[in-house]
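**Q** Quick one, fold the following:
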Amino acid sequence: METVALLDHHYLRENYHQAGFSYLLPEILELFRDQATLHLETIEQHLMQGNLHEVAQEAHTLKGAAGSVGAAALAQLAHHLEESAPVSQIAEVSQQVRALRELIAQTDTAITTELVRLGTGADDDLDQF
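**A** Got it, this is the predicted structure:
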């Protein structure tokens, strides 16, 4: 199975740095962190209510948000949750949501690292990824 990066630096380089939007990236990453937490909370609320269709819809929204900032592993897991939630049992979806919570925490750490790197003006270091 292929390992998917928490943050896809190739994506960030092409879609932000090379496109001339690197100055926006710190703010976009910060906003995404807040969004991811809100999406997770909404997913957990729908799960507690047993509404797996709504879990899938919120996972779809999270998938798009994660993809737009290069949070590749999170986008992939959200996609899996989107596809599987409507046809799974609550216990299975609960396990997936726990995994999602852990991955959001890991992605948050990767974003913190990226923000520190961006703060040092190390944009040229992206060529190593």
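
**Q** drop to CA atoms for contacts and neighbour counts, all remaining ones
**A** Noted.

**Q** what about the helices in this protein?
**A** Under the criterion DSSP state H, the chain contains helices at 9-12, 25-48, 52-68, 72-84, 90-119.

**Q** closest one to A19 among these?
**A** helix 9-12 (9.6 Å; Cα to Cα).

**Q** Could you pull out the buried residues of the closest one?
**A** Buried residues in helix 9-12, counting neighbours by 16 or more other Cα atoms under 10 Å, are found at H9, Y11, L12.

**Q** Also stretch 36-47?
**A** Applying a neighbour-count criterion of 16+ other Cα under 10 Å, one finds A36, T37, H39, L40, T42, I43, E44, H46, L47 buried in stretch 36-47.

**Q** Here is the second sequence; please produce its structure so I can put it next to the first one:
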Amino acid sequence: MTLPLESLREFDIDAGLVYADGDQELYLEVLAMFHEQLTTEFAGLPQRLRTDITTDLARQAHTLKGSASSVGATHIAAAAQVIDQQIKEGKTSLEVELLDRLHASIQSALHELNSVL
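**A** Below is the predicted model:
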């Protein structure tokens, strides 16, 4: 399977390949796992964070930050980083614009991954 990596504009391919030790096949496998996470574990996370910030949702936001970073999904990672930090600071509600940005970044990444996986 050959993935047209250059078509993935939502991803920093070089950063993702660093995590995969330069192994393109491994990176493709990790991208497929990330796609699965976005459609299962993280599905609806921005919407759920609008209503309540539970320990489970805080953990999911933190996990998303790490997962996104490891595949080079920089926009998702950046939004998740801010959310993670705000939760750690004790914020009880998050800015709608931030959650909208996370949602849009997830949708863009899913769209790109759907077209190549």
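
**Q** re earlier: next, format the helices of structure 1 as a markdown table and append distance to A19 of structure 1.
**A** Output for the helices of structure 1, formatted as a markdown table (distance: least, Cα to Cα, whole Å):
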| stretch | distance to A19 of structure 1 |
| --- | --- |
| helix 9-12 | 10 |
| helix 25-48 | 11 |
| helix 52-68 | 14 |
| helix 72-84 | 19 |
| helix 90-119 | 16 |
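
**Q** The nearest residue to Q47 of structure 2 once chain neighbours are set aside: neighbour count?
**A** Take Q47 of structure 2 and drop its neighbours on the chain: the residue closest to it by Cα to Cα, 6 or more residues apart in numbering is L99, 7.5 Å away. L99 of structure 2 has 20 neighbours, counted by other Cα atoms under 10 Å.

**Q** now do the one 3 residues further on
**A** Here the count is done by other Cα under 10 Å, and L102 of structure 2 has 22 residues near it.

**Q** How about the contacts made by A65 of structure 1?
**A** F32, Q35, A36, A75 (Cα atoms under 8 Å, 6 or more residues apart in numbering).

**Q** Pick the one among the residues you listed closest to H60 of structure 1.
**A** Nearest to H60 of structure 1 among those, counting by Cα to Cα, is A75 at 8.9 Å.

**Q** ok, the closest one touching S68?
**A** No - counting by Cα atoms under 8 Å, A75 of structure 1 does not reach S68; the two are 9.0 Å apart.

**Q** who's more crowded, those two?
**A** Higher neighbour count among A75 of structure 1 and S68: A75, with 24 against 17, using other Cα under 10 Å.

**Q** Aligned against structure 2, show me the partner of that one.
**A** For A75 of structure 1, the aligned residue in structure 2 is A77 (criterion: TM-score structural alignment).

**Q** Same check on A99 of structure 1?
**A** In structure 2, the residue matched to A99 of structure 1 (TM-score structural alignment) is R101.

**Q** ok, that match - contacts?
**A** A79 are the contacts of R101 of structure 2 under Cα under 8 Å, 6+ apart.

**Q** Count the residues that sit near E97 of structure 2.
**A** E97 of structure 2 sits with 9 neighbouring residues when counted by other Cα under 10 Å.

**Q** go on, N114 of structure 2?
**A** Per other Cα under 10 Å, the neighbour tally for N114 of structure 2 reads 11.

**Q** try M48 of structure 1
**A** Using other Cα under 10 Å, M48 of structure 1 has 13 other residues around it.

**Q** what's around S93 of structure 2, how many residues?
**A** Residues lying near S93 of structure 2 (other Cα under 10 Å) number 14.

**Q** Correction: the previous question concerned A19 of structure 1.
**A** 10.
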